[in-house]
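**Q** quick one: sequence and predicted model below, then my questions.
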Amino acid sequence: MKRFQPQPGFVVQAYRYALDPNAAQEAALRSHCGAARAAYNWAVGWVTASWWQRKAEVTYGVAEDALTPWRPWSLPSLRKTFNEAKKTDPRFADWWEENSKEAYNTGLANASAAFDNYAKSKNGKRKGARMGAPRFKVKRKARLACRFTTGAIRVDAGGRHVTLPRLGTIRTHEPTGSLLTRVQDGTARILSATVRHERGRWFASFQVEVKRDLIRVSRPEVAVGIDLGVKTLVVMADSTGEIRTVANPRHYDGALRVLRRASRTVSRRQGPDRRTGRKPSKRWEKANAARNKVHHRVANLRTDALHKLTTAVSAEYGTVVVEDLNVVGMLRNRRVARRIADAGFGEIRRQLDYKTRWRHGTRTIVADRWYPSSKTCSGCGAVKAKLPLHVRTYECDVCGLVIDRDDNAALNLVALAAVGTTGTGVAGDRDTPALSKPRGADRKTRATHPRRTTGAGRAGGATLPHQRQEEARDRPQAEALTLW
């Protein structure tokens, strides 16, 4: 699909509203999401059928040029073949007309993207962890979602209803005036809408092209370094020397007692059993809904707190320095995994990234993952070879500085804004140039040589207290795509 390019002065953002559908509308919503899942499974089966056929033919000794050709997985090819098959395929022939075409297009587009990501991952052209071949979506586990790109997609004039293709007019749980006013003024245009069921209710998210005037921050000349932690969620040190801390609200820990009680109640009820085909009892469904309500409340509280924090930071400072944290690796530490997940480190960086772009004259600097911000002295620049996680106070062996570990890391981060680097050099070596490929640098922190200690500058980058960084090895790129 062709990516939408906004006009100059316009940005693409989402407006999300909770829905209050009636029984018939909720059944239609579930039918559309089920149609998207069915189309996705059809596409996966149709493409992989040629893979299995080729694999079997190889065992029969069929020549390479005589093998069954690969079936294409581009969206136009899948859409053309599906439109021909849906009228005769017994899996769709009886009910495909009940849903909008956008429901099936959602599943086909997701399947096409899944095959593209798999092929790029096999060829080494996609960053991140290796991706496996697309698999069928199970009804009980698949997320309910459907995207609409054409048809009647609008926010009604009353400000309490939205209209979607084939679904009709659905009442919203909250007013839609924030989007309706912009649409009526001509400063916003709805591009698409996505309905999704999460946290126990339905939501409609509108992708909108909005004319947004860049707003200046309150202190554009001030930079801030943000160090994330578990005991203290955020330690912010700005270029004026001021240090502020934000306590970790720990929403999940606060609800853990209630959650344990609700989980014990669920365990005493007769729940579902897929091995025997046993259906859950009404009492189990009621208890499970009460337990899910606790989870949903924790998630909503966390989302609200993170949005308030990132909005305040992006509205005040002209330069924000954040860390490139290996959150996946940090979650492998079972001692702090629950609290790290509850803090939402990745969400903080994601929100700061796009919120700072909405402000005039602001920028975000991402510190290198291997920069020892906690081990580097913020006063003289000396680097400790080792600094255990249980040591919460930094004591410099060279200049005698004694400072809180998190405060020291935040001061080192804000110094990157003045240095103009992201910390890709080897820590402790002031004259070491920045490497073009940070992952080619030495993973071990070297202690500063005594003759280089005095006046040593700060290298760039950042690490997080409580973070256990593991050695990353670059995987060799495959020369060609090997599907099987």
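**A** Okay, I see it. Numbers count the residues shown, from 1 in each chain.

**Q** use CA for all of it now, contacts and neighbours both
**A** Will do.

**Q** show me where the chain has its helices.
**A** 23-59, 75-85, 101-122, 177-185, 251-254, 256-267, 282-314, 327-330, 337-343, 345-356, 405-419, 450-453 (DSSP state H).

**Q** so which of these is the most surrounded?
**A** Of all these, helix 405-419 has the most neighbours on average by mean count of other C-alpha atoms under 10 Å, namely a mean of 25.

**Q** packing partners of that one?
**A** Helices and strands touching helix 405-419, as assessed by 3 or more C-alpha pairs under 8 Å, 6 or more residues apart in numbering; DSSP states H and E, comprise strand 219-228, strand 232-238, strand 317-323, strand 363-367, strand 393-395.

**Q** who touches it?
**A** Residues outside helix 405-419 that contact it (C-alpha atoms under 8 Å, 6 or more residues apart in numbering) are 223-227, 229, 235-239, 243, 319-322, 365, 367, 373-378, 391-394, 422-423, 458-462, 465.

**Q** second structure for comparison follows:
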Amino acid sequence: MKTFRPQPGFVVQAYRYALDPNAAQEQALCSHCGAARAAYNWAVGWVTASWWQRRAEETYGVCEEELTEWRPWSLPSLRKAFNETKHTDPGFAGWWAENSKEAYSTGLANASAAFDNYAKSKNGKRKGARMGAPRFKAKRKARLSCRFTTGTIRVEQDGRHVTLPRLGTLRTHEPALKLLTRVQAGTARILSATVRHERGRWLVSFQVEVKRDLERVARPNVAVGIDLGVKTLAVMADSTGEVRTVPNPGHYDRARGQLRRASRIVSRRQGPDRRTGRKPSKRWEKANTALGKVHHRVANLREDALHKLTTAVAAEYGTVVAEDLNVAGMLKNRRLARRIADAGFGEIRRQLDYKTGQRHATRLVVANRWYPSSKTCSGCGAVKAKLLLHVRTYECDACHLVIDRDHNAALNLAALAAAAVTGTGVAGDQGTTQAVSKPRGADQKTRATRPRRKAEAGRAGGAALPHQRQTEARDRTQAEALTLW
């Protein structure tokens, strides 16, 4: 699979449109996506066959030099092996010529990437959760998707049709004039197109290399701090002292009634059963489609709201300060997981990252995860040792400031922008060895609450325990309270 690197002044972005194919075109789309799945399964079986063969030979005492050779899983190797066997393989002979070669290339490329990820994860070279070996894709569960990188890929002159290899001209559900105008002006070049079926609708996504100049923001000398929350989606405080509140739309909560009724209807229909091989009834398929439409509408509303918020922020302020939240850890809270997922904290951060760097002349400052934005007083800088989540009003013990908790956190984040440039020595400065003097509760230190540990510390004459010394060493090495992107 080719990797496109944009030229200076160019960015790679996607233009996605819904399709309105007729019956014959929809059948061709399903055939191409099925061919991609079949090629993926062939590649997985072809590579893993050598693994099982070697394992069987080892049980018979075959020496290492005489074992079956490992089959490579690079994309050129898979393509070469597939082209040699597609004419005689019973799974492809007789029908492989009905689809574009790009369909099979899509499956082979996905299989190659899956094996690469598995190997890197097993060797410890890939971040994230441990990945297992690639498995076969089931027809009833696999996502219908196919990518085209060569051939005729264009938007027609009327802006209401797109042309793809072997599929011909397909009508779009909405005009594609924005992409067509850029292509005609010479400021965009289509690199590839991917068709996908999601919740009852076919979509086409164009990967486009676009010439984009940075746009000047409305208030270049103003910095804003954004504090995300559940009750209120975002509280924005800028360096001029202005505070704005963005309410949480709660799209999922508002649609829970519809989802409950639609799910009840689905549960009362005869659905599929793997144990008995029972196929779903027509009424179950119809009810399940209606349930998917409700979920799709909620996802679209959430995406639209987040895009409008991040676009407005990136286009107005010269510096944006956001938090590096541990969203995966926050989702483990069973009382707030649904609302945190509905708010989309990670999506807001992702959109701000590319919109500030590729579209506007905006600087993005990401506060460190351990920076105590809520515990720090925005008036005098004092830090509370502990601030429970249900306490929504911040009361400073030093200067007696009383302010809303989220407003206080947003003001502290906005102050980080000036601290990062001037280096005033407050929390968030680059190059400082200690963020701010804080008693406890605002860093990574864990408190020993079990009586046994307290007794051991007492018997040791007040000496620090080994785990306490390790924690203190970690605290000393945490030099910066923010990261500049």
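**A** Looks like it arrived, so ask away. Just so you know, these numbers come straight off a predicted model, no measurement behind them.

**Q** which of the helices and strands packed on helix 405-419 of structure 1 sits most buried?
**A** Per residue and on average, the most neighbours among those fall to strand 317-323, with a mean of 26 (mean count of other C-alpha under 10 Å).

**Q** residues in contact with that one?
**A** 217-227, 314, 349, 361-369, 413-414, 416-417, 461-464.

**Q** picking that back up, will you turn the helices and strands packed on helix 405-419 of structure 1 into JSON lines that also has distance to residue 172 of structure 1?
**A** Formatted as JSON lines, these follow (distance: least, C-alpha to C-alpha, whole Å):
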{"stretch": "strand 219-228", "distance to residue 172 of structure 1": "36"}
{"stretch": "strand 232-238", "distance to residue 172 of structure 1": "34"}
{"stretch": "strand 317-323", "distance to residue 172 of structure 1": "36"}
{"stretch": "strand 363-367", "distance to residue 172 of structure 1": "36"}
{"stretch": "strand 393-395", "distance to residue 172 of structure 1": "51"}
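
**Q** nearest to residue 108 of structure 1, of the ones you listed?
**A** strand 363-367 (35.8 Å; C-alpha to C-alpha).

**Q** how far is the closest one from where the chain is centred?
**A** 18 Å (C-alpha atoms, centre = their mean, to the nearest Å).

**Q** same thing with stretch 164-181 of structure 1?
**A** In terms of C-alpha atoms, centre = their mean, the centre of stretch 164-181 of structure 1 is found 26 Å from the chain centre.

**Q** do stretch 117-137 of structure 2 as well
**A** 18 Å.

**Q** skipping its backbone neighbours, what lies nearest residue 25 of structure 1 in space?
**A** What sits nearest to residue 25 of structure 1 in space, not counting adjacent residues and going by C-alpha to C-alpha, 6 or more residues apart in numbering, is residue 167, at 6.8 Å.

**Q** quick one: contacts for the one you found?
**A** Residues counted as contacts of residue 167 of structure 1 (C-alpha under 8 Å, 6+ apart) are 25, 28-29.

**Q** turn these into JSON lines, including distance to residue 142 of structure 1.
**A** Formatted as JSON lines, the contacts of residue 167 of structure 1 follow (distance: C-alpha to C-alpha, whole Å):
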{"residue": "25", "distance to residue 142 of structure 1": "20"}
{"residue": "28", "distance to residue 142 of structure 1": "17"}
{"residue": "29", "distance to residue 142 of structure 1": "14"}
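
**Q** looking at these, which one is closest to residue 87 of structure 1?
**A** residue 28 (20.9 Å).

**Q** give me every residue that touches the closest one.
**A** The neighbours of residue 28 of structure 1, taking C-alpha under 8 Å, 6+ apart as the test, are 99, 167.

**Q** for residue 82 of structure 1, see how far away it is.
**A** 22 Å (C-alpha to C-alpha, to the nearest Å).

**Q** what do you get for residue 207 of structure 1?
**A** In terms of C-alpha to C-alpha, residue 207 of structure 1 sits 27 Å off from residue 82 of structure 1.

**Q** since that was my last question, I'll sign off now.
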